[in-house]
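# I would like the atomic coordinates for the input below:
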Amino acid sequence: MLPSVTFLDLETTGATPLRDRITEIALVRFDNGVETLRWQTLVNPQQPIPPFIQSLTGINDAMVADAPLFAEVADKLLAFLEGSVLAAHNVRFDHGFLKSEFKRLNITLRQQVLCTVKLSRLLYPQHYSHGIDAIVARHQITGLARHRAMGDVEAILIMLNDARRDLGAEVVQAAALKLMAAPTLPPHIDASLVGELPEAPGVYLFYGENDLPLYIGKSVNVRARVLSHFSSDHASSKEMRMTQEMKRFEWIPAAGEFSALLLESRLVKERMPIYNRQLRRERQLCSWQLVAGAQPIVRLVNEDEIDPSQMAHLFGTFRSKRQAVETLRKIADLSHLCAKTLGLETGRDGPCFVYQLKRCKGVCCGQESAEMHALRVQQALMAHKLKAWPYRGKIGIEEYNLENDLRQIHVFEHWVYVGVAVDNESLLALREQKTALKFDLDSYKLLLKMLSQKKTRVLDLAG
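The predicted structure follows:
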C-alpha cells in the first residue's frame, strides 16, 4: 500500500490526551508490503482506570500495575515508527495521545499519519458507518478481542485484505496515496511547524515581511484550514498572492467555533491585516432611535453614541448614513408615514410633499394625531428593532473542547463582550469588573446567533 506503514492502536484511560494516559499499545509494521514487526504491550498509566473503561476494554488496574511506564517503552516505540507512516482508525486520537506522552518526555513526535476511517470511506463509499464495530460487522470478522489494541489493529488489516481482494491492490494504494497527498509548501515555510498544527478549533495568523499581519482566519480544524491555503488550486489570485507573501504563521487554540469567531473578530480589529477586508472594513455604523414627543420623531445615532443598555429603543444597524436614510424612506413609503415628521423632508411649510401624493395620512396638517402617527412609526420599525438584553446582568457562554482540553467562558454584559475566563479565578474577576459598554456589531450578531441555539450553555453571573 505504502513503502512503509505501521498500523497502531491504543487503549487509554479516557478521551483527553492532555489529561488521560495510555494503557496498551499494539502495532504491526509493513515494509514493501511485507509484515516486518508485530508488537504489543500494556502500559502503566500512573493513574486509576475508570470503571467504565475497565468494563469496555477489560484492562484493569491490577493488569497494568507491573506493566512498564510509557517512558520505559518510548525509545523502542520511536524505533518501530521511524521512517514509517503511522496508520490508525481515527488517527487524530492515537496520534494526539502519542504526541502528549512524548511531550511529557520533552520529545516532539513528528510523524506522517494515515487515517483508516477516511480510507474506509474512500474504499467503501456505499456504507454509512466506518467505525471498528461497523467494519467488524461488514466484513464478518470473528474471533478478535474487540476493544483491545491488537484486536482492533487486526480488524483493520482484515478490512484492507478484503479490499485488495474485492477492489484490487491498485485501488487501495491509490486511495491511500490520495489521503497522504499534502499541499506543496512554499520553501520558506517550516514543514515541521505545519506538522504541529492541531486538528481542533482555533485562530491562525499569517505574517509577511517585517511581521506585517497579512491574514487572520478561524476554523474548527485549524490544520485542515491552514493547509487548504497552500493548495495548488487557489480559489483566487488574492489567495495566491497571500501565500506567496507569507513568511511565517502561528495559531491560537480555542474551545469551539464561537470562541474562535470572537477571537478572530477582536484580532482583526486590533491588527488590521491587509487581506481581511470584510471584517476590518472601516464603517460608520449607525441606528435609528425613536424619540417620543419630538420632531423629527427619529434621530440617527452613530456607533459611539449607542448605549447598549438602551437597545430596545434602537432600530436597525446600518453601515452608513445613506443606507439608514434609504431604508427609512422605504419604510415610510410602505407604511404611509410622514416624511416631514420623520425628518426626511425639510424646509417646507404646510403638508409634506407625499401628503399631496396621498402617501401620507396627514399628521403634518392635522389630519392624523401625532400619537397615532408615532404608534404607526413604531410598528413600521418593529422588524428592525434591536433586541433588548434579556438578562439581569452579566452572563457567561461556556465552551469546552475535548481535543485540546480547553474550557473557555466568554462574559457579556448588555451585548458587549467583557472578556474570556479559563478558570474560576479569572471568571470571578470578570464578574466583578466594571466595563465601559461600547457597542460592537460583530459581537452582537455572534452572541445573538449563539443564544438562539438550544445547546448553548449560558451561565447567569448577575447573582
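# for the rest of this, base every contact and every neighbour count on C-alpha atoms.
Fine.
# now do the SS call for Tyr128.
Using DSSP: H, G, I helix; E, B strand; the rest coil, the structure places Tyr128 in coil.
# quick check: Leu27 is in a strand.
Yes. Assessed with three-state DSSP, Leu27 lies in a strand.
# which positions in the helix ranked longest in the chain come out as buried?
If you go by DSSP state H, the chain has its longest helix at helix 149-167. Burial within helix 149-167, assessed by neighbour count using 16 or more other Cα atoms under 10 Å, is assigned to 149-156, 158-160, 163-164.
# likewise for stretch 438-456?
Neighbour count says stretch 438-456 has 438-440, 443-444, 447, 450 buried, by 16+ other Cα under 10 Å.
# I have a second one here; can you model it like the first so I can compare?
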Amino acid sequence: MNYAIVDIETTGGYAARNRICEIAIIIHDGEKVVKEYQSLINPERSIPIGVQAIHGISDTMVADAPKFYEEAKTILELLEGNIFVAHSVNFDYSFVKAAFSDLGYNLNCKKLCTVRLSRKILPGYKSYSLGNLCEQRGIRIQDRHRAYGDALATAELFTQLVQHDEQQIIEKSLKRNASIVNIPDNLDKKEYDQLPEKAGVYYFLNKKHQIIYVGKAKNIKKRITSHFGGSKTEVAKQAFQQEIYHIDYLETGNELIALLHESYEIRKNWPRYNRAQKNNNPGYCIFIYEDRSGYKRLQIGRKQGGMKTLIRFTNHATAFHFLTTTSRKLNICPKLAGYQNSTGACFDYQVGTCEGACVGEESPETHNDKIAQFIDACDEEKRDYILIGAGRSQDEKTIVMVENGTYLGYGFFEESETVNDWEGLKNLIQRFPDNPEVYRILASDSATKGNKKVKKDKWKTEVGS
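Predicted coordinates for the structure are as follows:
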C-alpha cells in the first residue's frame, strides 16, 4: 500500500469558487519517499493579491503553466489506488476532487489527515499546524507555503507518525474511514461508484425503471451511502433494498435547488417509499369579500377556486400571525378582519379600541380604506425577488424566481451571460408548479443559506446586463 502525500496552493479558501495554482504529490511506501511530482497550474483566473502574499505565486508565474486538464492524467496515475494524505486533508482533497469533477471524472480515494493522526500519535502539542509540528519534530521546511516544500515536510512528518504508531492508529483510521457499505444485491456496483459527491436529487429505480424513492442531498454519494450503510437485518430495509436495481441522479448545484426539485419529483411521481410531502395540502390563504352593507371583509381559509386570494401561507399559524399583526397596525375591526366571532359588536369595540365597523359606526368608506392598506401590505409581502446561489460548476449560478408572491421555478446561468430585462431573466427559468412545501422551503433560513436574495429593482447588479 502506497500513500500519495499531497499539498496544493490555490486562488482562494474554498473549492466551490477557486482553483488550484500549484500541486505537489509525494509517493510514500510507508517507510520512505519513492516518487515525487510537482507543477505550477494555470488556474485560468486571476490570483487575488492577498492570496499571492501568502504563497508568493503570481499571475505571471502561472501564465505559461499547464492547465489542470493537461496534467490530469499524470496526477490521476499518482493518486488512484493510493491513500490520499495531507495536512488538513479535506481542504486539499476538496480542490483536487472538484478539479477532476469539472472534467467529468469522479475521484474516489481513501483519505488520511496528518493533523488528526498527529493529535493521537504525538499528543501534547499546543498547536498542530504544519509549521509548529515541523519545528517541534526537527523537520526543516524549504519554501514554506509552496506545494513542494510543504508536501516534502508532510512526508517527513508522516514517516515519523508511522515510526511512532505503536497503537496502529493509522490502520484503525483507514478501517474507520472505510465504513461498511452494503450495496443492494440487484444494483450494479459501477452505478454506485460513479455517483457524484455534489448537491442534487437522487432516484432509486426498480427492475422496470420505475421511481420508488426520491431524495435530496448536499452530497449525493454520501447520502446514498447512508441508505446502504450498516446492517441489513431490518425486514423493511431488506425489502426496500431488494427493489433497488438502478440509481439515477440530477446535479442541482446547491441544496436549495435540490429541495425544490425533490418536492416537485415526489408530487409528480408519488414514489412508493416516500412518505413525506405526499399530501396535497393546498395551504392557507387570506381571502377578501364584500358583505351586503358594503364592508370589505377578510378571512383565512384553504386555497380554493372562485375566491379572491390576497396572499398564501404554508400553514394556518403563519397566516393568522400575519392577519392579526397587520390588521391591528391598521386598526381594522377584528370581526371584519375575520379573527373574532360575535353576533354583535366585537370584543375590541366593547373595550374601546375598535372604531365600530362591526356595529356600523365606522363608515364602509373609512373601513375599506384600511382594507386597501392591508392589500398594499400583502403586495409588499409578496414582492418580486430572485435567489442566486452556487451552480453546478465554478462559472455557473442558480436562480430561483418569485413573482407576485408566486414561485415560478428555477434555472441556471453562466456568470458571463448577458440579460437585459426582467422578462429576459424569466426566460432563464424552467417553470415548476408551486405547492405549500415550496413556500416552506423558501421561508426557511437553513434551506436558503448561501443563496442571495435580490429584489426585482436590484437584480441587474447581481446578474448583469
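# beyond the longest helix of the first structure, next helix or strand please.
Note on helix 149-167 of the first structure: by DSSP states H and E, the next helix or strand toward the C-terminus is helix 169-180.
# picking up where we left off before, between helix 169-180 and the longest helix of the first structure, find me the angle.
Orientation note: helix 149-167 of the first structure sits at an angle of 120 degrees relative to helix 169-180 (axes from the mean of the first three to the mean of the last three Cα atoms, to 10 degrees).
# helices or strands up against helix 149-167 of the first structure?
strand 4-12, strand 22-31, helix 132-138, helix 169-180 (3 or more Cα pairs under 8 Å, 6 or more residues apart in numbering; DSSP states H and E).
# the longest one vs the second structure, average offset?
The one in question is helix 169-180 of the first structure. Following superposition, helix 169-180 of the first structure is found to deviate from the second structure by 1.9 Å on average (mean Cα distance after the TM-score superposition for the first structure).
# residues in contact with that helix?
1-2, 113-115, 118-119, 122-123, 160, 163-164 (Cα atoms under 8 Å, 6 or more residues apart in numbering).
# nearest to Leu197 of the first structure, of these?
Here the nearest of the contacts of helix 169-180 of the first structure to Leu197 of the first structure, counting by Cα to Cα, is Val113; it sits at 13.1 Å.
# in contact with the closest residue in space to the closest one that isn't next to it in sequence, which residues?
Excluding its sequence neighbours, the residue lying closest to Val113 of the first structure (Cα to Cα, 6 or more residues apart in numbering) is Leu86, at 4.6 Å. Contacts here follow Cα under 8 Å, 6+ apart; on that basis Leu86 of the first structure touches 5-8, 111-114.
# which of those are conserved in the second structure?
Retained in the second structure: 5-8, 112-114, out of the contacts of Leu86 of the first structure (criterion both residues aligned by TM-score structural alignment, their matches' Cα atoms under 8 Å).
# whatever residue of the first structure lines up with Glu380 of the second structure: what's it in contact with?
With TM-score structural alignment as the criterion, Glu380 of the second structure lines up with Pro390 in the first structure. By Cα under 8 Å, 6+ apart, no residues touch Pro390 of the first structure.
# how much space between Pro390 of the first structure and Glu413 of the first structure?
10 Å (Cα to Cα, to the nearest Å).
# likewise for Asn424 of the first structure?
Distance from Asn424 of the first structure to Glu413 of the first structure, by Cα to Cα: 18 Å.
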